[in-house]
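Asker: next one to model:
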Amino acid sequence: MNALTRICPGPLKRALSRKPTVAVLRLHGPIGMGGRFSRGISDAALADVIERAFASKPKAVALSLNSPGGSPVQSSLVAGRIRRLAEEKDIPVYAYVEDVAASGGYWLACAADEIMADPASILGSIGVIHASFGFQDLIARHGVERRVHATGANKAFMDPFSPEDPEHAKRLEAMLHELQEVFTDHVKARRGERLVTDAEELFDGRVWTAAKARELGLIDGIAAMKPDLQARFGKKVRLRLFAPKQGLFSRFGGGGAEALSEAAAAGALAAAEERALWARWGL
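Answerer: Got it, this is the predicted structure:
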């Protein structure tokens, strides 16, 4: 026993035997969907969780990722927060994709220093989409007259109850192309020389299996979270999950029957939107 262990054997022994810890952030669900009753991913819902994960002084932060996409703004905000903290605290970040990391889900994956996936994972869909409906013929058949009063020629932009205006459609397409450039620049900046090509096929909305994604440089390997982290940090590595703390009362806003009714309506809408996003990938 050396002099240091004789002076403080207990604390030193505990320090030497302490297991390495990896903080796990669970990023599951659609991004920015459903408002305050959403079970999905948003910066407001996860800001405190992400901050606590990095503040816990882990060896690394692991992203358990399973998302069909959603809001580009929320994707950018969450990914940006992860990158800022990773660089400030000099902590590596590893992403582990489960079923899918598509569109905004892949945007989040690129916040990691390395991306791993399951052999059956679906990845990519690097693109931007806007979808809506046109109800003008339906309401006309039922004798419904649409009345719109607006101060500005573009205030009723893409109104679903009016015939599509070619100028509005052209302006929308221009906006989508601008958002696509932001997404593409993010992927190129994060993946860098690992991308084997910057061909258009990478950024036209296609999705890939994990094996093909690895060939293209969109991911770094095929592995599950626990065995991969054990290979990196040893068999005794401890995985510590960080997730939002939200009780039943807070989920319904604490407003009694009215809040319960609002929650039910909002939950049904959010569930329908979420179902549509997952269904695109056969899930």
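Asker: hey, let's count contacts and neighbours off CA atoms from now on
Answerer: Fine.
Asker: so which residues of this protein form helices?
Answerer: 3-7, 9-17, 43-55, 72-89, 104-109, 136-141, 166-191, 210-216, 225-233, 248-251, 256-279 (DSSP state H).
Asker: okay if I get the ones you listed as CSV plus mean neighbour count and distance to Ala156?
Answerer: Converted to CSV, the helices of the chain look like this (neighbours: other CA atoms under 10 Å; distance: least, CA to CA, whole Å):
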stretch, mean neighbour count, distance to Ala156
helix 3-7, 10, 75
helix 9-17, 11, 64
helix 43-55, 18, 29
helix 72-89, 17, 23
helix 104-109, 29, 28
helix 136-141, 12, 14
helix 166-191, 15, 10
helix 210-216, 19, 41
helix 225-233, 15, 48
helix 248-251, 12, 34
helix 256-279, 15, 23
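Asker: which strand is the longest one in this protein?
Answerer: Ranked by residue count under DSSP state E, the longest strand found in the chain is strand 93-102.
Asker: counting by contacts, list what it packs against.
Answerer: Applying 3 or more CA pairs under 8 Å, 6 or more residues apart in numbering; DSSP states H and E, one finds that strand 93-102 contacts strand 60-67, helix 104-109, strand 114-117, strand 122-124.
Asker: related to what we said a few turns ago, what's the closest of the helices of the chain to Arg26?
Answerer: helix 43-55 (9.7 Å; CA to CA).
Asker: got the angle between that closest one and helix 72-89?
Answerer: On the basis of axes from the mean of the first three to the mean of the last three CA atoms, to 10 degrees, helix 43-55 is oriented at 20 degrees to helix 72-89.
Asker: between helix 43-55 and strand 60-67, how many degrees?
Answerer: Using the same axes, to 10 degrees: helix 43-55 against strand 60-67 is 150 degrees.
Asker: what's the offset of the longest strand of the chain from the middle of its chain?
Answerer: Offset of strand 93-102 from its chain centre (CA atoms, centre = their mean, to the nearest Å): 9 Å.
Asker: and if you look at stretch 178-186?
Answerer: For stretch 178-186, the distance to the chain centre is 16 Å (CA atoms, centre = their mean).
Asker: to compare against the first, here's the next sequence to fold:
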Amino acid sequence: MSDEQQRGDNGSGSPASDDFPGKESGDRWTDGPEVAPQAKQQPLTGAQSEGVKSGGAKGDDAETLRERQRLAQLEMMDRWVGGVLTEQRRTRRWKLFFRLLLLAIVLTSVTAMLYRVFFAEPTASLPTQRHLALVEVHGVITSDSPANAERIIKGLNRAWSSRSAAAIVLHIDSPGGSPVQSQRIYAEIMRLRDQGDKPIIAVIEDIGASGAYYIASAADSIVASRASLVGSIGVIYAGFGFQEAINQIGVERRVMTAGENKAFLDPFQPLDDDVAQFWQGVLTQTHQQFIDDVKAGRGERLSDSPELFSGLVWSGEQALELGLVDELASLEQVARAQVGEADWENYTPSLDPFERLTRRFTQTAAEVLGLQRTQAPLRFQAQ
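Answerer: As a prediction, this is how the structure comes out:
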């Protein structure tokens, strides 16, 4: 073979550079030995090995393996997201279940309350055998307390209309309260008493004083325990005078009224003699109303003790001697005497839970805002 052929072949079977136009000898991109088509395959790199382990073929290049790895990561992410969405759907279903359950409970309660108020007969479940019809007077007697005139009067009328009730019992455990509320209840008891259908008995537990005794005096008879507190026939007004204190701390009181005596009970103004005399006249007149009604209810059973209407409170034994009560006994003893056994039914209207919650919220809000509740300054209440 000639030298030209050897240069043209380069010992590798490839054409010489002179056979390719535009290519110069010594080009670094074309010079050098060719890689044989069946050259020995290089060992896999770490990434390629991981690719093979993750499902790639042994002959895949690095780019293919990276793509396979990315797809595997996306698949894993899809499974994780699917699990999270499944758990969220499960959580939402439980939340929806409990909300529907709460709604069902509320609707059931409201339906039962409305049925009881508007449709249910108050005495439908009461026994037909003879029993005592109980009406409770518990706590302070005010318009916004459980012992208010409207509730007690409603209970009295329900008890009075019961044919199987042998007697009506005013179950009293109260220190008194509002004169107006007490007078309303007193008047209703006297009205029922005049009808003469069944006896009305006042049973005093721990205390039946002031406005509570006002109510009891309208009953046909009054029963108390030996240690019960009875009496306190009087009227009270209590306040404070801060006129000196407000001057010492340097606060100016600003009150504007139309009427010279409109603010005569202002605790930051001095109480002069004319105002005190006027207010004492109001107390005396209200006290006389109390005395007259007690006498009308008790009649000649009262003693002529000068201290009877002084506002003192006595034990049950002392009250018996003064004619303030008729008998020393318990509720069980009264029931046995009237119906032969300790059997009674409570006719006091049940308290509306929603109304009680609303009233408590209103009172709390008024206290927080510094607003005063409207109430009479005079009290038939033991102190």
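Asker: would you mind finding the most buried of the helices and strands packed on strand 93-102 of the first structure?
Answerer: helix 104-109 (a mean of 29; mean count of other CA atoms under 10 Å).
Asker: packing partners of that helix?
Answerer: Using 3+ CA pairs under 8 Å, 6+ apart: helix 104-109 of the first structure touches strand 60-67, helix 72-89, strand 93-102, helix 166-191.
Asker: returning to that earlier point: so which of the helices of the first structure comes closest to Ala95 of the first structure?
Answerer: Using CA to CA, the helices of the first structure put helix 104-109 closest to Ala95 of the first structure, at 5.8 Å.
Asker: pull the longest helix from the second structure.
Answerer: helix 62-118.
Asker: thinking again about what came up before, and the helices of the first structure as TSV, adding distance to Met116 of the first structure?
Answerer: Shown next, in TSV, are the helices of the first structure (distance: least, CA to CA, whole Å):
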stretch	distance to Met116 of the first structure
helix 3-7	41
helix 9-17	29
helix 43-55	20
helix 72-89	17
helix 104-109	9
helix 136-141	47
helix 166-191	13
helix 210-216	9
helix 225-233	8
helix 248-251	33
helix 256-279	21
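Asker: quick one: the longest strand of the first structure to the second structure mean distance?
Answerer: When the second structure is superposed, strand 93-102 of the first structure averages 0.7 Å from its matched positions, counting by mean CA distance after the TM-score superposition for the first structure.
Asker: residues in the second structure matched by that strand, start to end?
Answerer: Under TM-score structural alignment, strand 93-102 of the first structure corresponds to residues 200-209 of the second structure.
Asker: same deal with stretch 160-171 of the first structure?
Answerer: Stretch 160-171 of the first structure maps onto residues 267-278 of the second structure, going by TM-score structural alignment.
Asker: which one of the helices and strands packed on strand 93-102 of the first structure lies closest to Leu172 of the first structure?
Answerer: Using CA to CA, the nearest of those to Leu172 of the first structure is helix 104-109, at 19.3 Å.
Asker: residues in contact with that closest one?
Answerer: The contact list for helix 104-109 of the first structure (CA atoms under 8 Å, 6 or more residues apart in numbering) reads 31, 63, 65-72, 75-76, 78-79, 95, 97, 101, 115, 123-126, 183, 186-187.
Asker: switch to 6 Å and redo it
Answerer: Residues from elsewhere that reach helix 104-109 of the first structure, judged by CA atoms under 6 Å, 6 or more residues apart in numbering: Ser67, Pro68, Gly69, Gly70, Ser75, Ala79, Ala95, Gly124.
Asker: tell me the residue in the second structure aligned with the fifth one.
Answerer: Under the alignment defined by TM-score structural alignment, Ser75 of the first structure corresponds to Ser182 in the second structure.
Asker: for Ala117 of the first structure, what are its contacts?
Answerer: Ala117 of the first structure neighbours (CA under 6 Å, 6+ apart): Tyr96, Val97, Ile222, Ala223.
Asker: again, only using 10 Å
Answerer: 65, 95-101, 123, 209-211, 213-214, 219-225 (CA atoms under 10 Å, 6 or more residues apart in numbering).
Asker: which one in the second structure is aligned with it?
Answerer: Match for Ala117 of the first structure (TM-score structural alignment): Ala224.
Asker: which non-adjacent residue is nearest the aligned partner of Ile236 of the second structure in the first structure?
Answerer: Aligned by TM-score structural alignment, Ile236 of the second structure pairs with Ile129 of the first structure. Using CA to CA, 6 or more residues apart in numbering and skipping residues adjacent in sequence, the residue nearest Ile129 of the first structure is Leu176, 7.2 Å away.
Asker: that older thread, of all the helices and strands packed on helix 104-109 of the first structure, which one is nearest Cys110 of the first structure?
Answerer: Closest among these, using CA to CA: helix 166-191, at 6.0 Å.
Asker: so what's the residue count around the residue nearest to Ala165 of the second structure when sequence neighbours are not counted?
Answerer: Distances taken as CA to CA, 6+ apart place His131 nearest to Ala165 of the second structure, at 5.1 Å, with adjacent residues excluded. Residues near His131 of the second structure, counting by other CA atoms under 10 Å, number 25.
Asker: list the contacts of stretch 273-283 of the first structure.
Answerer: Counting by CA under 10 Å, 6+ apart, 29-31, 33-34, 38-40, 67-70, 99-100, 102, 122, 207, 267-271 sit against stretch 273-283 of the first structure.
Asker: try it again with 7 Å
Answerer: Residues from elsewhere that reach stretch 273-283 of the first structure (CA atoms under 7 Å, 6 or more residues apart in numbering): Pro30, Pro68.
Asker: same check on stretch 12-29 of the first structure?
Answerer: 5, 40-41, 53, 58-67, 233, 236-243.
Asker: tell me the counterpart of Glu321 of the second structure in the first structure.
Answerer: Aligned partner of Glu321 of the second structure by TM-score structural alignment: Glu215.
Asker: its match and Met225 of the first structure: what is the separation?
Answerer: Distance of Glu215 of the first structure to Met225 of the first structure, computed by CA to CA, to the nearest Å: 20 Å.
Asker: for Ser38 of the first structure, same thing?
Answerer: Per CA to CA, Ser38 of the first structure is found 26 Å from Met225 of the first structure.
Asker: got it, and Arg251 of the first structure?
Answerer: For Arg251 of the first structure, the distance to Met225 of the first structure - CA to CA - is 30 Å.
Asker: same question for Tyr94 of the first structure.
Answerer: Note on Tyr94 of the first structure: its distance to Met225 of the first structure, by CA to CA, is 9 Å.
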